[in-house]
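[1] The following block contains a protein sequence and its predicted model.
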Amino acid sequence: MSSTLPDPHLDQLFVQARTHNAWTSKPVTDDTIHALYDLLKWAPTAANSNPGRFVFVRSAEAKARLLKSVAPGNVDKVKAAPCCVIVAYDTEFHDLLPQLFPARDMRSGFVGKPELITETAKRNSALQGAYLILAARALGLDAGPMSGFDHVALDAEFFPDGRWKSNFLCNIGYGDAEKLFPRNPRLAFEDACRVL
């Protein structure tokens, strides 16, 4: 990769992209969901561990189950979005490392180390959730990530065997730009960065 993306592409991914809370009625199709995953799966994770798991909640029945654990301030957002993604992680992701990292034995480094498993799974599934947002924007979708929900209740409802655990939620679809809030500021380089 040797070239910088043109400004319009950077605008779509970052500069002009917004967090959406209101949505049009345009659906997110199966083909779009597959294309979304087929993009985000190529982004890096530690030891190619890929612990992220994604549940695309679209049906009225699944939405009703999800809404039971969503914070009151997020209920209307989830109801209106054509799709809400549960970004989760697999607590047994390391069992797939022989397939995902065949060059070396990475699995044995996790066996019997639940704290390392959880730390690695949470961090890297969060990365994959961020890749989900960028992939969605690259495909012309908008995104609205949220952390306001009851993790325990959601996991009991959707992941009762305990293997997958929720990390955060992300609405995806085609946002209603007329209902965007004024854009909030960001920190300046001097406030957020150090070059040593």
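    Okay, I see it.

[2] CA only for contacts and neighbour counts going forward, please
    Fine.

[3] what's the distance between the longest strand belonging to the chain and the middle of its chain?
    In the chain, assigned by DSSP state E, the strand with the most residues is strand 164-173. When distances are taken as Cα atoms, centre = their mean, to the nearest Å, strand 164-173 is centred 6 Å away from the chain's centroid.

[4] after that strand, next one along is what?
    helix 189-192 (DSSP states H and E).

[5] For this structure, just list every one of the helices.
    7-10, 30-40, 60-67, 72-80, 97-100, 114-138, 151-158, 189-192 (DSSP state H).

[6] Of all those helices, which one comes closest to residue 89?
    Among the helices of the chain, the nearest to residue 89 by Cα to Cα is helix 114-138 (5.7 Å).

[7] Who are the packing partners of the closest one?
    helix 30-40, strand 52-57, strand 83-90, strand 142-146, strand 164-173 (3 or more Cα pairs under 8 Å, 6 or more residues apart in numbering; DSSP states H and E).

[8] Columns distance to residue 87 and mean neighbour count on top of the helices of the chain, output as a markdown table?
    Below are the helices of the chain laid out as a markdown table (distance: least, Cα to Cα, whole Å; neighbours: other Cα atoms under 10 Å):
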| stretch | distance to residue 87 | mean neighbour count |
| --- | --- | --- |
| helix 7-10 | 24 | 12 |
| helix 30-40 | 12 | 14 |
| helix 60-67 | 13 | 14 |
| helix 72-80 | 14 | 17 |
| helix 97-100 | 20 | 16 |
| helix 114-138 | 6 | 20 |
| helix 151-158 | 11 | 16 |
| helix 189-192 | 27 | 8 |
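
[9] Second structure for comparison follows:
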Amino acid sequence: MNNQRLSEQGLDLLFRQARSQNGWRDRAVDDETLAALYDLVRWGPTSVNSCPARIVFLRSAAAKQRLLPALSPGNVGKVLGAPVTAIIGYDANFHEQLPKLFPHNPEVRDWFAGQPELIEPTALRNSSLQGGYFILAARALGLDCGPMSGFDHQLVDREFFADDGCFPGMQVKANFLCNLGYGDPDKLFPRSPRLSFEEACLLL
């Protein structure tokens, strides 16, 4: 169905010239852009259309202050300087949405219900996929990204997701963080090398 390809300029935008950002220009990201970002992310494929990712966009100083105690010291300045910090999480009750998301199989919820050993890796894997889509969608919309680990997951979960917090009725856990905005090229590190095809791939 897809016999088209992006231009070289498009490939540069998404991959070859895109960089993980450490510093940010003083330029806001409006709510319409964030909504457009998710509207792209939601079309990316996931197992049984599970769509487990849940995203909290921290835009205000007060919201970011709630995150700061969970951050490693090296990430505090990055978060404070970014226009937006997104918490990419996943819903461990994602299977409750499957009758809506996978309607052609009415039994799909029962594949997961009561099976945490299946729920957890499925939710983590597919929310990570959606996190990758998130970064590419942001770049496609002209935003820069600064994805981050380096935080206390349990603190983030308690602050934002416990006691029916941001997503009532869901059991959301943090996966990773991603700063969003318009990067300051003067704050970039030299680009790190990548493995070659021969080092990372095998043709059988």
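    Happy to help now that I have it. Since the model is a prediction, treat every value here as computed from it, not as a measurement.

[10] Redo the helices and strands packed on helix 114-138 of structure 1 as a markdown table? Include distance to residue 187 of structure 1.
    Shown next, in a markdown table, are those (distance: least, Cα to Cα, whole Å):
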| stretch | distance to residue 187 of structure 1 |
| --- | --- |
| helix 30-40 | 27 |
| strand 52-57 | 29 |
| strand 83-90 | 27 |
| strand 142-146 | 20 |
| strand 164-173 | 23 |
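
[11] residues contacting residue 97 of structure 2?
    50, 109 (Cα atoms under 8 Å, 6 or more residues apart in numbering).

[12] What distance do you get for it to residue 146 of structure 2?
    For residue 97 of structure 2, the distance to residue 146 of structure 2 equals 30 Å [Cα to Cα, to the nearest Å].

[13] Map residue 116 of structure 2 across to structure 1 for me.
    Using TM-score structural alignment, the equivalent of residue 116 of structure 2 in structure 1 is residue 114.

[14] wait, isn't residue 18 of structure 2 in contact with residue 10?
    No - if you go by Cα atoms under 8 Å, residue 18 of structure 2 and residue 10 don't touch, sitting 10.6 Å apart.

[15] related to what we said a few turns ago, distance to residue 86 of structure 1 added to the helices of structure 1, as TSV?
    Listed next are the helices of structure 1 as TSV, based on distance: least, Cα to Cα, whole Å:
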stretch	distance to residue 86 of structure 1
helix 7-10	26
helix 30-40	13
helix 60-67	9
helix 72-80	11
helix 97-100	23
helix 114-138	9
helix 151-158	9
helix 189-192	29
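
[16] distance from the longest strand of structure 1 to structure 2 after superposition?
    By mean Cα distance after the TM-score superposition for structure 1, the fitted strand 164-173 of structure 1 averages 0.4 Å away from its aligned residues in structure 2.

[17] Which stretch of structure 2 lines up against that strand?
    Mapping strand 164-173 of structure 1 onto structure 2 (TM-score structural alignment) gives residues 172-181.

[18] Please give me every residue in contact with the residue nearest the centre of structure 1.
    By Cα atoms, centre = their mean, structure 1 has its centre lying nearest to residue 129, at 2.5 Å. Residues near residue 129 of structure 1 by Cα under 8 Å, 6+ apart: 52, 87.

[19] quick one on the thing from earlier: between the helices of structure 1, which gets nearest to residue 178 of structure 1?
    Closest to residue 178 of structure 1 of the helices of structure 1 is helix 72-80 (Cα to Cα; 14.9 Å).

[20] and the closest one, how far out from the chain's middle?
    Relative to its chain's centre, helix 72-80 of structure 1 lies at 17 Å (Cα atoms, centre = their mean).

[21] Give me the mean deviation of it from structure 2.
    Superposed on structure 2, helix 72-80 of structure 1 shows a mean distance of 0.5 Å to its aligned residues (mean Cα distance after the TM-score superposition for structure 1).

[22] Tell me which residues are up against that helix.
    Here helix 72-80 of structure 1 makes contact (Cα under 8 Å, 6+ apart) with 21-23, 63, 67, 84, 146, 148, 171.

[23] Show the buried residues in the residues you listed.
    In terms of neighbour count (16 or more other Cα atoms under 10 Å), the buried residues within those are 21-23, 63, 67, 84, 146, 171.

[24] which one of those is nearest residue 52 of structure 1?
    Closest approach between those and residue 52 of structure 1, by Cα to Cα: residue 84, at 15.5 Å.

[25] That closest one and residue 150 of structure 1, how far apart?
    Computed with Cα to Cα, the distance linking residue 84 of structure 1 and residue 150 of structure 1 is 15 Å.

[26] Out of the helices and strands packed on helix 114-138 of structure 1, which gets nearest to residue 119 of structure 1?
    Closest among these, using Cα to Cα: strand 83-90, at 10.6 Å.

[27] who touches the match of strand 164-173 of structure 1?
    Contacting residues not belonging to stretch 172-181 of structure 2 are listed as 24-25, 27-29, 54, 78-79, 82-93, 124, 127-128, 138, 143-149, 153, 156-157, 161 [Cα under 8 Å, 6+ apart].

[28] again, but for stretch 16-36 of structure 2
    Stretch 16-36 of structure 2 has contacts (Cα under 8 Å, 6+ apart) with 12, 78, 81-84, 139, 141, 144-147, 180-188, 191.
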